[in-house]
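Peer 1: show me the folded form of this:
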Amino acid sequence: MGSVARITNLSARSEKSFDDAVAVGITRANETLRNVTGAWVKDQKVEVRDGKITAYQVAMEVTFVLDDQ
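Peer 2: Purely as a prediction, here's the structure:
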């Protein structure tokens, strides 16, 4: 039997690092979605204030497998 997956776009932000922003996004996705199996980080950017990085942001696609009916 095969499976069907769905992809949703998320944006996540952290003041620590890109890795933390990804973790924040995955943690939040797991609170809402079931069967999360992976993510593709599509874009990264930083927020800068007074010449210093103040936050890290990632745009990602999260994949989750749909439940069998």
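Peer 1: every contact and neighbour count from this point should use C-alpha atoms.
Peer 2: Fine.
Peer 1: pick out the residue closest to the middle of this protein.
Peer 2: To find the centre residue of the chain, average its C-alpha atoms and take the closest one (CA atoms, centre = their mean): that gives Gly25, at 3.8 Å.
Peer 1: what comes up buried for the one helix or strand that residue maps to?
Peer 2: Gly25 belongs to helix 18-32 when assigned by DSSP states H and E. Taking 16 or more other CA atoms under 10 Å as the basis for neighbour counts, the residues of helix 18-32 that come out buried are Phe18, Asp20, Ala21, Val22, Gly25, Ile26, Ala29.
Peer 1: next up, for comparison:
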Amino acid sequence: MKGNEYKKAFKIWVFKVYVLTTGWKELYMKHGLLENEDFVAIWMFRHVTTKKLCFVISSRRLPIYEPIKRRW
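Peer 2: Model prediction:
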């Protein structure tokens, strides 16, 4: 996310579901990403020289609000 390189694998699962796999745990832990708080965006492109598939991954922490309490 800050110009670092992480190896990833891009696979096609059943019903043409495209999935980035391998190395997610390392990226998640190194950057302290939190479930339901961080929004992750992924851009995909081909390297101009090598023609390899490349990805840009960025994240943004969403504001967290206290859950609305129910009145009984």
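Peer 1: just give the TM-score of the two.
Peer 2: The TM-score (TM-score structural alignment, normalised by the length of the first structure) is 0.38; 50 aligned residues with a CA RMSD of 3.5 Å.
Peer 1: spit out the contact partners of the residue nearest to the centre of the first structure.
Peer 2: Gly25 of the first structure makes contact with Leu10, Ser11, Ala12, Arg13, according to CA atoms under 8 Å, 6 or more residues apart in numbering.
Peer 1: let's have those in a markdown table, adding distance to Trp40 of the first structure.
Peer 2: Conversion of the contacts of Gly25 of the first structure to a markdown table gives the following (distance: CA to CA, whole Å):
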| residue | distance to Trp40 of the first structure |
| --- | --- |
| Leu10 | 10 |
| Ser11 | 12 |
| Ala12 | 13 |
| Arg13 | 15 |
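Peer 1: tell me which of the residues you listed is nearest to Thr37 of the first structure?
Peer 2: Nearest to Thr37 of the first structure among the contacts of Gly25 of the first structure: Leu10, at 14.6 Å, using CA to CA.
Peer 1: can you tell me the closest non-neighbouring residue to that closest one?
Peer 2: Distance criterion CA to CA, 6 or more residues apart in numbering; nearest residue to Leu10 of the first structure, sequence neighbours excluded, is Met60 at 5.4 Å.
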